[in-house]
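Student: No sequence on hand, only this structure:
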């Protein structure tokens, strides 16, 4: 046998008896079948055996199992991003003529998907105010109701069980963007939600270097519908990226608690600064939906927004942000570095804003250093 042939047909190093902190990383496109009988019995909906790289490897199946366990689900499916997870739910469950109901303050990228591709496919969109459930209208064409708990910019926290109960009574499914809760703050299924989607990009990964999403369900028929759609579109995630999220999950609870503590500390500091007229953080008394957060949640994420006094112009706020040294300007959140972004006054909000809205994401820096950084930048405004 020639050397190049031997290189391709050597037996794999046996792994039986080997155990370590991290699971193995299995990368594959082609997966070998032991015989034709096994090939003929392949089932893309089953995880009993491996079929092809996009179907899954031991690494991606391990991550899906851990995400399902974390969120209190029975099944989970990995997606290329958080937005891809949201899109998969729509593509798998909605058809032309169907209606989806979403909150007015929905995640902007989700809104763009709704008004772009979904509208062109003949799917109708209805809006509701998550702080006023009398606006939640579920009609004959409604097939899906989305919930954000909280909105990721203006931070209103809705009455999730009430929304889920209204949808269930009408025979309609509910889906929740669980990126903020990350499987730590609350269990969406215990609140009556049918589908949980999240961006593993953020808290699950925690390093700011992976883009990935997931969809979790308890109902097997829902999982099958999602898996079929995912397979038909050829959606999958690389094993190396999955392994990075598996590493992140091991410290998720500790990191989430640290983000939570620092976020509340920074929010209170800004509330007393004299430059801010409103702090938007569901865990703080007086915030919109605080009573629902207090009833349903065990913790809070490290993101929050503030509204500055109307006397400060956009130029003033941009100067404040540019003066910050530890808070970096950028999208996303949940990573080790603190972030800040200004959304101005025109962000999709349930009410007019008094001034410029700025969102902060608390990282893992020493809280006292972040407080000092805020103080020196605020001094330019006061």
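Tutor: Right, received. Where do you want to start? Remember, it's a predicted structure, so these values are computed and weren't measured experimentally.
Student: drop to CA atoms for contacts and neighbour counts, all remaining ones
Tutor: Fine.
Student: Might you calculate how far the longest helix anywhere in the chain sits from the centre of the chain?
Tutor: In the chain, with assignment by DSSP state H, the single longest helix is helix 252-271. Between the centre of helix 252-271 and the centre of its chain there are 18 Å (CA atoms, centre = their mean, to the nearest Å).
Student: what's the answer for stretch 28-37, then?
Tutor: 34 Å.
Student: Next, the buried residues of stretch 70-81.
Tutor: 71-81 (16 or more other CA atoms under 10 Å).
Student: sorry, back to before: tell me which other helices or strands the longest helix of the chain touches.
Tutor: strand 276-280, strand 303-308, helix 367-378 (3 or more CA pairs under 8 Å, 6 or more residues apart in numbering; DSSP states H and E).
Student: Hmm, residue 53 is touching residue 28, no?
Tutor: Yes. Between residue 53 and residue 28 a contact is recorded at 5.0 Å, counting by CA atoms under 8 Å.
Student: Between the two, which has more neighbouring residues?
Tutor: A direct count of neighbours by other CA atoms under 10 Å for residue 53 and residue 28 places residue 53 higher, at 18 against 14.
Student: For the closest residue to the more buried one other than its chain neighbours, which residues are in contact?
Tutor: Distances taken as CA to CA, 6 or more residues apart in numbering place residue 29 nearest to residue 53, at 4.1 Å, with adjacent residues excluded. By CA atoms under 8 Å, 6 or more residues apart in numbering, the residues touching residue 29 are 52-54.
Student: put this beside the first:
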């Protein structure tokens, strides 16, 4: 952070940190933002400098001032020793797993994991000779009962990306570290603003920068941050793959970083109010939002998290596929589309039942995942009210 003393860096709050982290105007001729550096080749003045692989920059795949700015900023925000940037959230999952496991290892994966994560584990990792076992996300410290002599890593999500089970990350981390097992967390839902991964025992933290870091649904980016113990191994694995994020996407993410807390808190406020409204709807059986006292896992959320985001799920009372389609197809403000974390509201129906293996998904009705954006809440409720009328009329 430019001009900030070490003492000030320790004292400032996250909102201030987001403004200053990773910026050094003195290196940019006084301009506030680090510009986009595009390039592969770096020139050196001497053979000695050319052969110095410890140089700050020596080739495009090893990083540029643009990528370095975001890596430094994110490490400060997440309380990490280092951060690497990759082209997507799923690439971040892959990099973290490839850092932690090898052929012959046993990997534990939460049964609530992001489905593309499961596909990577069930195809690429199994092809490599990694034994993948799924576990009940509610196990907490009892996960130790699943450890084998060759267990090397645990992949967690808090909460689950669709079904919103809240995992006890500190308990899992304590059990894992007693056996030198790496703890990996997909922290995209909360971001480091609402859950500080490395202070809760996480070794490798995954973030889909596509979501709240971007905030505008116009880029793909993944980040993996590491504790001091895992920093060197993460960086060497990244260097071996050289799966580099594009400079324009990194620059846009740096722009998004400066306003991320404001957007995230507004999305939190909007989503919580909408969740309360949905709880009162006669068509709704259950709202899966960790900040609601009625949601399973609320106590863990309240203990460990500083907030919630704009993503949650709803279980409807039994209704036909045609009725749900009538409700969703006629929505005017809620878009039907994947991803989340942008300024626009989205809705997707989902069903976990066909790929759960350690647990059973049987919620008792159709499931919808809400991404709440920055529109006027009254307008969103009116759009949903009309949708529920279509649901009732078709049922």
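Tutor: Now that the structure is in, tell me what you want to look at. Please read all numbers here as calculations on a predicted model, not as lab measurements.
Student: TM value for the aligned chains?
Tutor: TM-score for the superposed chains, counting by TM-score structural alignment, normalised by the length of the first structure: 0.91, backed by 363 aligned residues with a CA RMSD of 1.7 Å.
Student: re the thing from before, residue 146 of the first structure: which of the contacts of residue 29 of the first structure is nearest?
Tutor: residue 54 (27.8 Å; CA to CA).
Student: give the contact list for the closest one.
Tutor: Residue 54 of the first structure touches 29, 231, 234-237, counting by CA under 8 Å, 6+ apart.
Student: give the contact list for residue 249 of the second structure.
Tutor: 219-221.
Student: nope, residue 215 of the first structure is what I was after
Tutor: Taking CA under 8 Å, 6+ apart as the test, what residue 215 of the first structure contacts is 76-79, 85-86, 89, 195-198.
Student: ok, and what's touching stretch 91-106 of the second structure?
Tutor: Outside stretch 91-106 of the second structure, the residues that reach it (CA under 8 Å, 6+ apart) are 85-86, 107, 117, 120, 128-133, 148, 150-153, 182, 184, 186, 204-208, 222-224, 233-234, 237-238.
Student: Give me the PyMOL select line for those residues, limited to the buried ones.
Tutor: The PyMOL selection below is limited to those of those classed as buried (16+ other CA under 10 Å):
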select buried, resi 85+86+107+117+120+130+131+132+133+151+152+153+182+184+186+204+205+206+207+208+222+223+224+234+238
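Student: how much space between the residue nearest the centre of the second structure and residue 280 of the second structure?
Tutor: Closest to where the C-alpha atoms of the second structure average out (CA atoms, centre = their mean) is residue 188, at 1.5 Å. Taking CA to CA, to the nearest Å as the measure, residue 188 of the second structure falls 28 Å from residue 280 of the second structure.
Student: cool, residue 333 of the second structure as well?
Tutor: Residue 333 of the second structure is 21 Å from residue 280 of the second structure, where distance means CA to CA.
Student: same question, residue 48 of the second structure
Tutor: When residue 48 of the second structure is compared with residue 280 of the second structure (using CA to CA), they lie 70 Å apart.
Student: out of the two, which sits in the busier spot?
Tutor: Taking neighbours as other CA under 10 Å, residue 48 of the second structure and residue 280 compare with residue 280 leading, 12 against 9.
Student: For the residue nearest to the centre of the second structure, which non-adjacent residue is spatially closest?
Tutor: In space, residue 188 of the second structure is closest to residue 207, 4.7 Å off (CA to CA, 6+ apart).
Student: Which of the contacts of residue 29 of the first structure are still contacts in the second structure?
Tutor: Retained in the second structure (both residues aligned by TM-score structural alignment, their matches' CA atoms under 8 Å) from the contacts of residue 29 of the first structure: 52-54.
Student: from those residues, which single one is nearest residue 267 of the first structure?
Tutor: residue 54 (42.9 Å).
Student: if we can go back for a sec, can you pick the most crowded of the contacts of residue 249 of the second structure?
Tutor: Most crowded among the contacts of residue 249 of the second structure, counting by other CA under 10 Å, is residue 221 at 26 neighbours.
Student: In the first structure, what residue corresponds to that residue?
Tutor: When the first structure is aligned by TM-score structural alignment, residue 221 of the second structure is paired with residue 212.
Student: still on that earlier bit, and the contacts of stretch 91-106 of the second structure, which of them are in helices?
Tutor: 117, 120, 233-234, 237-238.
Student: residues in contact with the closest residue to the match of residue 221 of the second structure other than its chain neighbours?
Tutor: Distances taken as CA to CA, 6+ apart put residue 81 closest to residue 212 of the first structure, at 3.9 Å, once the chain neighbours are dropped. With contact taken as CA under 8 Å, 6+ apart, residue 81 of the first structure is in contact with 199-201, 211-214.
Student: ditto for residue 392 of the second structure
Tutor: Counted by CA under 8 Å, 6+ apart, residue 392 of the second structure has contacts residue 323.
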